[in-house]
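J.: 3D model of this:
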Amino acid sequence: MIAFGYITALSLSYFLLAPDFKGLSFTEYFIQSEAKPIFLTLGLLLPIGFIVMSKAVEYGGIVRTDAAQRLALFLQIIAAVILFGETLNNMRVGGVIVAFFALFCLLTKPTKSIENALKAVFALAAVWLIWGVTGILFKKIALMGGAFPTTLFVTFSIAAVLMFTYLLIKRTFWNASSLVGGIILGCLNFGNILFYIYAHQYFKENPTIVFATMDIGVICLGMIVGALVFKEKISKINMLGIVLGITAILLLRV
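T.: Down below sits the predicted model:
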């Protein structure tokens, strides 16, 4: 489904965004572009991120996985200071500290198996790190202005090739439901990334507004879906983690 999703996202980026290779072929652009470090890293992290996220959901649950992904926000805030020259006031420093406590609470899950507990911690931590770096790289793509469609197209191309290669090596069974699910996933994934970039371009002087507004909504929605639809049990310490996570995001927005 993820593989077909990247084919869908790749097609949408080509037909809707009309990437311009500036007179170069795809191969020449791939070799000569200054954006090469960005699209190579993103093309690798996107498929790996989905695979790691599936493991995080399996061992840690959808609520904790969503929260771990969105708490990667404070990594992006640190990058905003170091890479993009933003000012980190006292409230945002407090938000980073609160985010650490929130992450600890969200990663805590009662289990009879120490092995499963360790798998959950490592998977959730990997989600946190991968999506933190991914968000930073998408911010850099947003700074490219009108040149971002080409970089996005190449990124989806790399991700698609890697995912299909991975599935072929595993000799995965292909079916129609995966194709349909992949088209839906690809549309949602493409729309999410596209509007995320547009939002960063519109609020280019205040990226924390984009980070915080999106993350608050996703954490709240993930909690509701996980509890009501998937019948996940949320402990008191996990609830505390969710509250601290939202608090941290609000502090980082100030």
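J.: rest of the way, CA atoms for contacts and neighbours
T.: OK.
J.: List the contacts of the spatially most central residue of the chain.
T.: Nearest to the mean C-alpha position of the chain, counting by C-alpha atoms, centre = their mean, stands residue 131 at 4.0 Å. The contact partners of residue 131, by C-alpha atoms under 8 Å, 6 or more residues apart in numbering, come to 49, 69, 70, 72.
J.: and it, what element?
T.: In the assignment (DSSP states H and E), residue 131 maps to helix 114-142.
J.: So which residues of this protein form helices?
T.: When secondary structure is read from DSSP state H, the chain shows helices at 2-17, 26-32, 36-60, 62-70, 73-82, 90-107, 114-142, 148-169, 176-202, 207-228, 236-253.
J.: Deepest-packed of the ones you listed, please.
T.: Relative to the other members of the helices of the chain, helix 62-70 carries the highest mean neighbour count by mean count of other C-alpha atoms under 10 Å, namely a mean of 26.
J.: Alongside the first, I'd like the structure of this one:
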Amino acid sequence: MYLLLSIAASTFIFIIFKLLGKYNINTLHAIVVNYFVACLLGIVLYDGKIVLAEIVASYWFYGALVLGFLFISIFNVMALTAQRNGLSVASVASKMSVILPVVFGIYVYDEGVGFQKLLGIFIALIAVYLTSLRAKSSVSLTKGIWLPIILFFGSGTIDTMVKYLETTYVPDNGIPIFSATIFLFAFIIGIGLLAFNRFIKPRLMPTSEITSGEKKQKSDWRVLLGGSALGIVNYMSIYYLLKALDHETLESSTLFTVNNVAIVMISTLLGLLVFKEKISKINWLGISLAIVSIVLVTLA
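T.: Have a look, this model is predicted:
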């Protein structure tokens, strides 16, 4: 049940990002609101006493700081990828990053490795590249694939750190406050980015040099609505993923792969049916290879 809830929440993240771009809502503002809401949820759902000194002294505290920076950075990359490259590209690029925690598990947790698993990792890298290619695009190849590549490695790093911290340092009842701390750091960093864009960026960059996309994005009540919805599903995705990882009957390699391939398939289907995204034969090949690679790694 935890795994199913995490899959559903993660899928809704992609949908909300797509809607933010469709209605020209300021993505960065919505992301900052999202982290504030997610932090509040973690505090409300924590059934223990919150002692600031104990949180700072926790072994996972500095890991949460790093994750907070990665969360807001990769969330921005995820939003840009969904809006510029398509929903399926963003989904595959982020969810194929399951390869990174699998490789990490080989060295840290002494998980088995063989030809089949290595083949799956190799096919995954090819799949991310093929899925990122867009037909009849005016953007050059190098500009077209850098977002999915950053998303791939960033998402993989987040999954790896979350698994390591949850396994090594986070107590059974500490998942809500651990999640809330991550989101709090992401919120603080987001406020810093907003301050930079508001007060410093205009002095460094003339108004004429600001892209038309930035000018068109709006900040109104819809930012609060979209950011709040994003915060709820974002918290649920990480909370239920941590709960699933904490479950003794599921191995992390199996959990991550099932989680990711389900999100890829559902997001791609929604991109086709809801947003009428056009997917070329090359993209379909990439998506097919993505599924094949995850199956290979899982069975290995």
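J.: re the thing from before, what residue in the second structure is paired with the residue nearest to the centre of the first structure?
T.: Under the alignment (TM-score structural alignment), residue 131 of the first structure pairs with residue 155 in the second structure.
J.: rewinding a little: please point out which of the contacts of residue 131 of the first structure the second structure shares.
T.: For the contacts of residue 131 of the first structure, the contacts that are reproduced in the second structure, applying both residues aligned by TM-score structural alignment, their matches' C-alpha atoms under 8 Å, are 49, 69, 70, 72.
J.: Identify the residue nearest the second one in space, chain neighbours excluded?
T.: Closest residue in space to residue 69 of the first structure, ignoring its immediate chain neighbours: residue 128 at 4.8 Å, by C-alpha to C-alpha, 6 or more residues apart in numbering.
J.: what does the last one give?
T.: Spatial nearest neighbour of residue 72 of the first structure, excluding adjacent residues (C-alpha to C-alpha, 6+ apart): residue 132 at 4.5 Å.
J.: how near is that neighbour to residue 188 of the first structure?
T.: Between residue 132 of the first structure and residue 188 of the first structure the distance is 20 Å, computed by C-alpha to C-alpha, to the nearest Å.
J.: burial measure for the equivalent of residue 58 of the second structure over in the first structure, as a count.
T.: Alignment note: residue 58 of the second structure maps to residue 33 in the first structure; criterion TM-score structural alignment. The burial metric for residue 33 of the first structure, expressed as a neighbour count using other C-alpha atoms under 10 Å, is 13.
J.: cool, and residue 174 of the second structure?
T.: When neighbours are defined as other C-alpha under 10 Å, residue 174 of the second structure has 15 of them.
J.: distance of the closest residue to it other than its chain neighbours from residue 101 of the second structure?
T.: Nearest residue to residue 174 of the second structure in three dimensions, chain neighbours excluded: residue 46, at 7.6 Å (C-alpha to C-alpha, 6+ apart). Residue 46 of the second structure is 28 Å from residue 101 of the second structure, where distance means C-alpha to C-alpha.
J.: To which residue of the first structure is residue 78 of the second structure aligned?
T.: With TM-score structural alignment as the matching criterion, the partner of residue 78 of the second structure in the first structure is residue 53.
J.: And the closest residue to its match other than its chain neighbours, how far from residue 233 of the first structure?
T.: Closest residue to residue 53 of the first structure in three dimensions, ignoring its sequence neighbours and counting by C-alpha to C-alpha, 6+ apart: residue 127, at 6.0 Å. The span separating residue 127 of the first structure from residue 233 of the first structure equals 21 Å under the rule C-alpha to C-alpha.
J.: do residue 108 of the first structure as well
T.: The gap separating residue 108 of the first structure from residue 233 of the first structure is 12 Å, by C-alpha to C-alpha.
J.: who has more neighbours, those two?
T.: Set side by side, residue 108 of the first structure and residue 233 show more neighbours around residue 108, with 17 against 13, by other C-alpha under 10 Å.
J.: Does the more buried one touch residue 240 like I think?
T.: No. Counting by C-alpha atoms under 8 Å, residue 240 is not a contact partner of residue 108 of the first structure; they are 10.8 Å apart.
J.: which residues are in contact with both of the two?
T.: Taking C-alpha under 8 Å, 6+ apart as the contact rule, residue 108 of the first structure and residue 240 have no neighbour in common.
J.: about what we covered before: next, the contact list for the residue nearest to residue 53 of the first structure, please.
T.: 49, 52, 53, 56, 65, 68, 69.
J.: what's the counterpart of the last one in the second structure?
T.: In the second structure, the position corresponding to residue 69 of the first structure is occupied by residue 94, as judged by TM-score structural alignment.
J.: wait, doesn't its match sit right on residue 157?
T.: No. Using C-alpha under 8 Å as the test, residue 94 of the second structure is too far from residue 157 to be in contact (10.5 Å).
J.: what's the distance between residue 60 of the first structure and residue 66 of the first structure?
T.: Residue 60 of the first structure sits 10 Å away from residue 66 of the first structure when distances are taken as C-alpha to C-alpha.
J.: list residues touching both of those two?
T.: Listed as contacting both residue 60 of the first structure and residue 66 by C-alpha under 8 Å, 6+ apart is no residue at all.
J.: Can you find the partner of residue 109 of the first structure in the second structure?
T.: Residue 109 of the first structure maps onto residue 134 in the second structure, with residues paired by TM-score structural alignment.
J.: Distance check, residue 196 of the first structure against residue 124 of the first structure.
T.: Note on residue 196 of the first structure: its distance to residue 124 of the first structure, by C-alpha to C-alpha, is 23 Å.
J.: What are the neighbouring residues in contact with the equivalent of residue 243 of the first structure over in the second structure?
T.: Following TM-score structural alignment, the counterpart assigned to residue 243 of the first structure within the second structure is residue 288. With contacts defined as C-alpha under 8 Å, 6+ apart, the neighbours of residue 288 of the second structure are residue 127.
J.: Could you rerun that using 7 Å?
T.: Neighbouring residues of residue 288 of the second structure by C-alpha atoms under 7 Å, 6 or more residues apart in numbering: there are none.
J.: same question, residue 135 of the second structure
T.: By C-alpha under 7 Å, 6+ apart, the contact list for residue 135 of the second structure reads residue 280.
J.: Alright, I will stop here.
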